[in-house]
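Enquirer: Quick one: sequence plus predicted model below, questions after.
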Amino acid sequence: MSAVVSHRLEELAAEFGMVERALGDPAMLADPREYARLTRRHRELTPVVTLYREHAGLGQDLAGARELLTDPDMRELAQGEVEALSARLAEVEAELEVLLLPTDPDDAKDVILELRAGAGGAEAALFAVDLLRMYTRYAEGAGLKLNVLDAAESDLGGASKVVAEVTGDFAFRALKWERGVHRVQRVPATESQGRIHTSTVTVAVLPEAEQGEVQLDPAEVRIDVFRSQGAGGQGVNTTDSAVRAVYRPGTPDEIVVVCQDGRSQIKNREKALVVLASRLAERERAAREERERETRASQVGSGERSEKIRTYNYPQNRVTDHRLEGEVKNFALDSVMAGGLAPVVAALSRDERERQLLEMQGEEGERGSYGAA
């Protein structure tokens, strides 16, 4: 293990100790936001520190076993112990390298999930509802909660647009791979000749903006109230509880957010402003990434909103994720649509870690070349 990695692990172990002490302080309960942040950080650090401590123990055991190699009576037994400990030590070091790879700072955040029907008309709207059902089941299995904030219903039980909030531990990490264009190939219920149609739904996954992350000028936001409509409004046609927040109305920067989740106008207003802040934060991130792409003259493929990321082929009962290669990119459609997204997410996460490791090795190789020069 390199000195850089060892130093980083020592820093994380020290931070873990400080977090544990802070969580044990009864006064911390007076600040729920800080307590929640420390709890998340404790969960993030636990796997790393657990492996780090195992690594330290293995190192001590290995040193002791090597000392026994000099004892003729214990040499054979010690040799087997040295081999077993060395093998496990190598495994732990490899696992630690993966855990130390850069992580997305938004991973622990809640999510604003937006689905918009694209090409395909009524069939696309129907598929948007199918995807919403898939995400709801996936969220339940992952210990998350999905709550629809707004839905524009269409004919035949579809939806041209759905906005939902997903809350829970590491909601963004669970859903961030869903950003992009989802393509479905199937025979629509309205197709009399049995022909396969292709439709699309665009999915946006926005990490929920934290308090203070985006400063909203009240003068730039118009708030409208109206009566809730459709399945999203529990107080339909009874109270003016639904809220529409319009950012910079009438300008090219205009953003419209509607929230009609519950009876409380105050809660709907608060949630609409959270969604608005999240969209603004996403807009700023997109603009920043675009500037970075121009600077380094390259594209970040998986970040492109317009990119087709996945195809759902109903006749062949197959889901293909186009960001993966080989047979690992194909999954059983019935399982995925039932909420079984975990294997897809695991494959995408594994692919990202492998690419990060290759990039890290390449950078270390370049530094070594410069040192040799």
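Expert: Looks like it arrived, so ask away.
Enquirer: from here on, contacts and neighbour counts on C-alpha atoms
Expert: Will do.
Enquirer: Tell me which residues of the top helix by length along the chain come out buried.
Expert: If you go by DSSP state H, the chain has its longest helix at helix 32-68. For helix 32-68, burial by neighbour count (16 or more other Cα atoms under 10 Å) applies to 35, 38, 41-42, 45, 48-49, 51-52, 55, 58, 62, 65, 68.
Enquirer: out of these, who's nearest Leu99?
Expert: Val48 (6.5 Å; Cα to Cα).
Enquirer: so who does the closest one touch?
Expert: With contacts defined as Cα atoms under 8 Å, 6 or more residues apart in numbering, Val48 is in contact with 9, 96, 99-100.
Enquirer: From the residues you listed, which land in strands?
Expert: For the contacts of Val48, not one is inside strands, with DSSP state E as the criterion.
Enquirer: What is the burial count for Val221?
Expert: Look at Val221: counted by other Cα atoms under 10 Å, it has 19 neighbours.
Enquirer: now swap in Asp73 and tell me
Expert: There are 10 residues near Asp73, going by other Cα under 10 Å.
Enquirer: want to compare, so here's the second one:
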Amino acid sequence: MFDRLDDLLIRYEEVMGELQEPGVADDPARFRKLMKEQSDLAPIVEAYQEYKSCKQNVEDSLAMLEEESDEELRELAKEELNESRKRIEELEQELKILLLPKDPNDDKNVIVEIRAGAGGDEAALFAAEIYRMYVHYADSRGWRTEMISLNENGIGGFKECVFMITGQGAYSRLKYESGVHRVQRVPETESGGRIHTSTITVAIMPEAEEVDVVIDEKDIRIDVMRASGNGGQCVNTTDSAVRLTHFPTGIVIYSQTEKSQLQNKEKAFRLLRSKLYDLELEKQQASEAEERRSQIGTGDRSEKIRTYNFPQGRVTDHRIKLTLHKLDSILNGDLDEVIDSLIAADQTAKLAKMED
């Protein structure tokens, strides 16, 4: 581990040197690449430098204890020694986590697909609430949201909703949200006051760039048509809606949220690329099934991951057996405690796998 850390320290100094070269900003692609590498290496280098400093403090404190006879100074040296040793243990753990292989998709934007499952209108209403939860969470982190496609049920619920979240590290935090979300509550339509259980599925897909997925034009049929639903005058009177059919996979994408056919086409292709990329990721994960089982689930759409229980005001994440009695604030976008716990559990599982 320490050989690798020494190599990374040398590389960090090289990157900093390159960034200070005259004219480096004249090549935007190279400048961006260097800045990205610098920001990735900085936390590792800072932790390693602090580690080396603590190791030096231990040596200095031990030397002082050998040479010093003044009791007060010896007490100070013992205190410094204990603090430095404790911090060294913490930093060793931090460095192991920082050196874990990084998910190449972590810095990507995400496309979120929410579908109502069992429970009819109640499931659709819950799907709309979960959509709002993610929008509030994105706002709290300074990320941008943009609707790609929406199928409403007429009473404020969403049968299906696809939207994009754009922001640094969006996938790294939201990738744990894929799976079945379950709600337990008394629906407004229920006169007898009985608690119903409904489900929705959430799929989190990293946004795929054109370089990630190449789509052959021969594999696509593009249909244009008039948008349906509440879209305003010009949306419903022009052929602005776009439907893409991808023959090899049977995936059909429908986009009608924009007034412009060109914009809807662009959104539809963006979603198709991400769906194809996600299929490729699923294939890879299936071939790494053993490794996936040792980690927190991030891909299985059929896995029941979380329950939102309204009568008890609680949210339970079943993967890590975490229960929080703060349903209202979580539905209002206060997701950090849940996500931080999932990330910590995932890192612990990966570390245990590496140490086996």
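Expert: Sure, I can see it. From a predicted model like this one, the values you see are computed outputs, not experimental measurements.
Enquirer: Just give the TM-score of the two.
Expert: Between these two chains, after superposing, the TM-score reads 0.89 (TM-score structural alignment, normalised by the length of structure 2); 351 aligned residues with a Cα RMSD of 2.6 Å.
Enquirer: So how do I select the buried members of the contacts of Val48 of structure 1 in PyMOL?
Expert: Entered in PyMOL, the line below selects the buried ones among those, by 16+ other Cα under 10 Å:
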select buried, resi 9+96+99
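Enquirer: among the contacts of Val48 of structure 1, which two are most distant?
Expert: Farthest pair in the contacts of Val48 of structure 1, by Cα to Cα: Leu9 and Leu99, 10.4 Å.
Enquirer: Show me where structure 2 has its helices.
Expert: Using DSSP H, helices in structure 2 cover 2-19, 28-67, 71-98, 120-140, 170-174, 233-237, 261-287, 289-293, 327-331, 336-355.
Enquirer: closest to Cys161 of structure 2 out of those helices?
Expert: Short answer: helix 120-140, nearest of the helices of structure 2 by Cα to Cα, at 7.9 Å.
Enquirer: Next, the mean deviation of stretch 126-139 of structure 2 compared to structure 1.
Expert: Superposed on structure 1, stretch 126-139 of structure 2 shows a mean distance of 0.5 Å to its aligned residues (mean Cα distance after the TM-score superposition for structure 1).
Enquirer: Give me the distance from that stretch to the chain's centre.
Expert: 15 Å (Cα atoms, centre = their mean, to the nearest Å).
Enquirer: can you check stretch 163-183 of structure 1 too?
Expert: 6 Å.
Enquirer: How about stretch 200-216 of structure 2?
Expert: Using Cα atoms, centre = their mean, the offset of stretch 200-216 of structure 2 from its chain centre is 14 Å.
Enquirer: how about it: buried residues?
Expert: 200-208.
Enquirer: ok, now stretch 318-332 of structure 2?
Expert: 327, 330-332.
Enquirer: just curious, which of those is nearest to Lys350 of structure 2?
Expert: Looking across the buried residues of stretch 318-332 of structure 2 and measuring by Cα to Cα, the closest to Lys350 of structure 2 is Ile330, at 27.1 Å.
Enquirer: That closest one corresponds to which position in structure 1?
Expert: Structural alignment places Ile330 of structure 2 opposite Val336 in structure 1 (criterion: TM-score structural alignment).
Enquirer: Surely its match is in contact with Met134?
Expert: Yes - here Val336 of structure 1 reaches Met134: they are 7.4 Å apart, a contact under Cα atoms under 8 Å.
Enquirer: average distance between the longest strand along structure 2 and structure 1?
Expert: Assignment by DSSP E gives strand 196-206 as the longest strand of structure 2. Once fitted to structure 1, strand 196-206 of structure 2 is off its aligned match by 0.6 Å on average (mean Cα distance after the TM-score superposition for structure 1).
Enquirer: ok so, going back, now the longest helix of structure 1, how far from the chain's geometric center?
Expert: Counting by Cα atoms, centre = their mean, helix 32-68 of structure 1 comes out at 25 Å from the chain centroid.
Enquirer: which residue lines up with Arg314 of structure 2 in structure 1?
Expert: In structure 1, Arg314 of structure 2 lands on Arg318 (TM-score structural alignment).
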